[in-house]
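>>> Just to be clear, the model below is a prediction. Sequence and coordinates:
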Amino acid sequence: ATGIEEHNNYAQDFIGACEDIKRELPHELISGGVSNVSFSFRGNDPVREAIHAVFLYYAIRNGMDMGIVNAGQLAIYDDLPAELRDAVEDVILNRRDDGTERLLDLAEKYRGSKTDEAANAQQAEWRSWDVKKRLEYSLVKGITEFIEQDTEEARQQASRPIEVIEGPLMDGMNVVGDLFGEGKMFLPQVVKSARVMKQAVAYLEPFIEASKEKGSSNGKMVIATVKGDVHDIGKNIVGVVLQCNNYEIVDLGVMVPAEKILRTAREVKAALIGLNGLIPP
């Protein structure tokens, strides 16, 4: 969107090149600088973030493996206002000759204080939603400010504390997973969502422990995040749920080599081994 006609197809050419490279050289990895696509709108962060989100959505779907972009300024594709998303797509995909002019006309609407006012209005609105929807929103947006307050409200409504994890919290993480799988959320945003989930689970753990049924053990299980990976949110959730069902959990933590996992399983006579692995560092 530089206003120079020869530049109009640059983004679409890159997206097409990603598809061609992956088809001809399927094991090659592709990276690209994303901020250059939006440089013409420097000073208008909402429009730049929309351009980044749309460009990444199409580039990733066509084979781009890594984008160089400010991870703290990434919008979620589905959360973009429809008129802004459509205008940006017209520019990125070069769908119409007057795309740049239309985006320029629209850009002023999203500059500065008007966007701040809209964001404040949205925050006031979502805090009035049902607690299950508030938990989902916090997870998708990576908001920790209200997570313990909302988790407690959900616990008060549930028959057992574990139901908060199995219900609204997992429902929210499923939304995050779907958005990530569709290329509408990106890894830095998923990491923020995982931190929110971890905080909610940590809040519930004392209540879950207190509500555990006393009785015979269903057996021991060794769980660990494999060597090469530092992520533990999935492992921690599995551990909490199984503990509630009278399994004795031996948690070895993260970055655990296979030899240690097998040795521990033999030593404690574990009935099960659970392995967690997401993305290597």
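That came in fine, so what should we check first? Here the structure is a predicted model, which means the values were calculated and not measured.
>>> Could you use CA atoms for every contact and neighbour count after this?
Fine.
>>> do you know how far residue 42 is from residue 32?
19 Å (CA to CA, to the nearest Å).
>>> higher neighbour count, those two?
Neighbour count, other CA atoms under 10 Å: between residue 42 and residue 32, residue 32 has more, with 15 against 11.
>>> From the chain's centroid, how far away is the helix or strand hosting that one?
Residue 32 is located in strand 31-33, with elements delineated by DSSP states H and E. For strand 31-33, the gap between its own C-alpha mean and the chain's C-alpha mean amounts to 20 Å (CA atoms, centre = their mean, to the nearest Å).
>>> this is the other structure I want to compare:
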Amino acid sequence: MILRLSGLEALNITPEFGFAVIGERTNITGSPKFSKLILGGDFDGALAVARQQVQGGANLLDVNMDEGMIDSEAAMIRFLNLIGSEPEIARIPIVIDSSKWSVIEAGLKCLQGKAVVNSISLKNGEEDFLRQARLIRRYGAATIVMAFDEQGQADNFQRKIDICARAYGLLSKHANFSGSDIIFDPNILTVATGLEEHRNYAVDFIEATRWIKNNLPGARVSGGVSNISFSFRGNNTVREAMHAAFLFHAIRAGLDMGIVNAGQLAVYEEIEPELRERVEDVLLNRRDDATERLVDFAENVKAKDKTRVPDEAWRAEPVEGRLKHALVKGITDYIDTDTEEARQKCKRPLDVIEGPLMAGMSVVGDLFGSGKMFLPQVVKSARVMKKAVAYLMPFMEAEKSAGAKPQGRIVMATVKGDVHDIGKNIVGVVLQCNNYDVLDLGVMVPAAKILETAREKKADVIGLSGLITPSLDEMVHVAQEMEREGFRLPLLIGGATTSRAHTAVKIAPHYGASTVHVLDASRAVGVVNSLLNEELKPQFDKKTREE
């Protein structure tokens, strides 16, 4: 079967066509440059980015305007209309990329030819899935289907193929889709994180791709390629090698297209042999120490000319410096000894956490944010932190049993539609260490469940977390529900896509009580302390409004 798409020109994707490149840089959530241009109103500059993707070899162009601080529908319409006036860009098909159906539909109304929708899923059940699919069919587009259902994102081979098979059956039987207009995205997830459960992610995607091509007639397979290498953000040499090696194996399994940075793909055969071996050890899960070996290589690439400090020289530093070094380097060998020494110097065991341990984790966060640390190293740092906290817990429990009462009860949750919880978990640990009673409801939690628990457990604070853009809308919904049901508890907002500005402009107006953005775990305790202190709260609220 032929997948027939078009901009001003036809694009027929056949088995002989080869791999189709979907240009990724016109995505406000994935390209800082493009985001800055759109937020600044520089649509001419944004068009130049699109033009560069076409000139770089993109066969299709992915356009995403999911940003909480702009009118995404208006931005999508304006940008697509501008593209339509540029024949060099408009000649290739557009992939309308959004997590909001209203934005997708607004985009579909702007386009001539045959576009691709990115994406729909079974996240909200079959009825919503089929409603959107039938509209896509009416607009004459093909669609990408994410391997995501009511239980969340598919993260292993069996879940991927089960969801894709179910979606294929629904689309073909109930939405009049031909197999060639169905493009599955079985979720390219990040490998080399340092977590055991992530080791087979690339293999699972490749094998799911092979299964789809063999069992779902006509269906195509796509994916966001750069996700695979997020662990090595900041090291383009390693990332480009990972992309090239991953594509080499995935295309052989049947991958038809992928969202990549057109013009910046490395050639598989030209990857340095040692780097290629280490990359493939990670991607194909061939060695237990594959991640460590690739991290070592990446560090050498990042710092070829730097002189390394002798391995044990840091042991001569004061204990605060040793704890920071252990956290940054992920060293657990001396953590109990050093934590005990720090405890002896502090008045309370909690002071060790709030002092040198949090200071060390702040350094880790800064290094990761600037691309100078990689995700597997951050995971190792978190393990060091966890070990130090575990050592201190008996001492803190002894303090509690001596008469300390919990300072307050906090209900925390990652909102509905979002499966990410690393940041939330760290905040929870820090609050628990500060004698707060934390009720963590986990991920993908509906608003009704959050509010029901808060009411039943007599919570003092509600904390919401989310990593992806749709979570921002869900947080607004939770705030609206809290207002409707008469809650007056402080509402904390946190997560990678959240910001102080978005919280103030988009969330706070819907809720009549304190609504505060929390930047990271190190600030959570101070915020909660202020909100639950009757003397400090008025001044804190005033300062928050002014900022």
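Received it, and whenever you're ready, just let me know what you need. Note that the coordinates shown come from a computational prediction; the quantities given were computed from them, not determined experimentally.
>>> helices or strands up against the strand holding residue 32 of the first structure?
For strand 31-33 of the first structure, the elements it packs on are strand 66-68, judged by 3 or more CA pairs under 8 Å, 6 or more residues apart in numbering; DSSP states H and E.
>>> got the buried residues for the strand it packs on?
residue 67 (16 or more other CA atoms under 10 Å).
>>> rewinding a little: so after the strand holding residue 32 of the first structure, what's the next helix or strand?
Sequence order places helix 45-61 as the next helix or strand after strand 31-33 of the first structure, per DSSP H and E.
>>> what are the ranges of the strands in the stretch 301-450 of the second structure?
Counting by DSSP state E, counting those that start in this stretch, the stretch 301-450 of the second structure has these strands, from start to end: 409-414, 437-440.
>>> Mean neighbour count, those: which tops it?
strand 409-414 (a mean of 25; mean count of other CA atoms under 10 Å).
>>> which one is the corresponding residue of the second structure for residue 161 of the first structure nearest to, not counting chain neighbours?
Under the alignment (TM-score structural alignment), residue 161 of the first structure pairs with residue 349 of the second structure. Nearest-residue entry for residue 349 of the second structure: residue 343, 5.5 Å, with adjacent residues in sequence omitted and distances by CA to CA, 6 or more residues apart in numbering.
>>> So what's the residue count around the one you found?
Neighbours around residue 343 of the second structure, by other CA under 10 Å: 18.
>>> just residue 100 of the first structure next, same as before
Burial measure for residue 100 of the first structure: 22 neighbouring residues, criterion other CA under 10 Å.
>>> what does residue 217 of the first structure give?
Using other CA under 10 Å: residue 217 of the first structure sits among 11 other residues.
>>> so where do the helices sit in the stretch 401-547 of the second structure?
Assignment of helices within the stretch 401-547 of the second structure using DSSP state H, counting those that start in this stretch yields the ranges 422-433, 447-456, 470-484, 500-502, 521-532, 537-546.
>>> Out of those, the one nearest residue 77 of the second structure is which?
Distance to residue 77 of the second structure, taken as CA to CA, is lowest for helix 470-484 among these, at 19.3 Å.
>>> Where in the second structure does the top helix by length along the first structure align, residue-wise?
In terms of residue count, the longest helix belonging to the first structure (DSSP state H) is helix 187-211. Under TM-score structural alignment, helix 187-211 of the first structure corresponds to residues 375-399 of the second structure.
>>> ranges for the strands of the stretch 1-150 of the second structure?
For the stretch 1-150 of the second structure, the strands defined by DSSP E, counting those that start in this stretch cover 3-6, 10-13, 20-23, 60-64, 94-97, 116-120, 142-146, 148-149.
>>> Onto which residues of the first structure does the first one map?
Aligning strand 3-6 of the second structure against the first structure (TM-score structural alignment) gives no matching residues.
>>> what's the closest of the strands of the stretch 1-150 of the second structure to residue 546 of the second structure?
For the strands of the stretch 1-150 of the second structure, proximity to residue 546 of the second structure was assessed by CA to CA; strand 60-64 is nearest, at 32.3 Å.
>>> Counting by contacts, list what the closest one packs against.
Strand 60-64 of the second structure packs on strand 20-23, helix 43-55, strand 94-97, going by 3+ CA pairs under 8 Å, 6+ apart.
>>> okay, those in a markdown table with distance to residue 206 of the second structure next?
What follows is these, written out as a markdown table (distance: least, CA to CA, whole Å):
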| stretch | distance to residue 206 of the second structure |
| --- | --- |
| strand 20-23 | 17 |
| helix 43-55 | 26 |
| strand 94-97 | 23 |
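>>> export these to a markdown table and tack on mean neighbour count and distance to residue 515 of the second structure?
Below are these laid out as a markdown table (neighbours: other CA atoms under 10 Å; distance: least, CA to CA, whole Å):
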| stretch | mean neighbour count | distance to residue 515 of the second structure |
| --- | --- | --- |
| strand 20-23 | 24 | 38 |
| helix 43-55 | 19 | 33 |
| strand 94-97 | 27 | 30 |
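>>> Residue 413 of the second structure: which of these is closest?
Closest of these to residue 413 of the second structure is strand 94-97, at 26.8 Å (criterion: CA to CA).
>>> and that closest one, how far from the chain's centre?
Relative to its parent chain, strand 94-97 of the second structure has a centroid offset of 20 Å by CA atoms, centre = their mean.
>>> Same question for stretch 117-133 of the first structure.
For stretch 117-133 of the first structure - counting by CA atoms, centre = their mean - the centre lies 20 Å from the chain centre.
>>> Equivalent analysis for stretch 343-361 of the second structure, please.
With CA atoms, centre = their mean, you get 30 Å for stretch 343-361 of the second structure.
>>> cool, stretch 473-481 of the second structure as well?
Taking CA atoms, centre = their mean, one finds stretch 473-481 of the second structure lying 20 Å from the centre of the chain it belongs to.
>>> so who does the residue nearest the centre of the first structure touch?
Nearest residue to the geometric centre of the first structure (CA atoms, centre = their mean): residue 190, 2.2 Å. Contact partners of residue 190 of the first structure, counting by CA atoms under 8 Å, 6 or more residues apart in numbering, are 140, 142, 176, 180.
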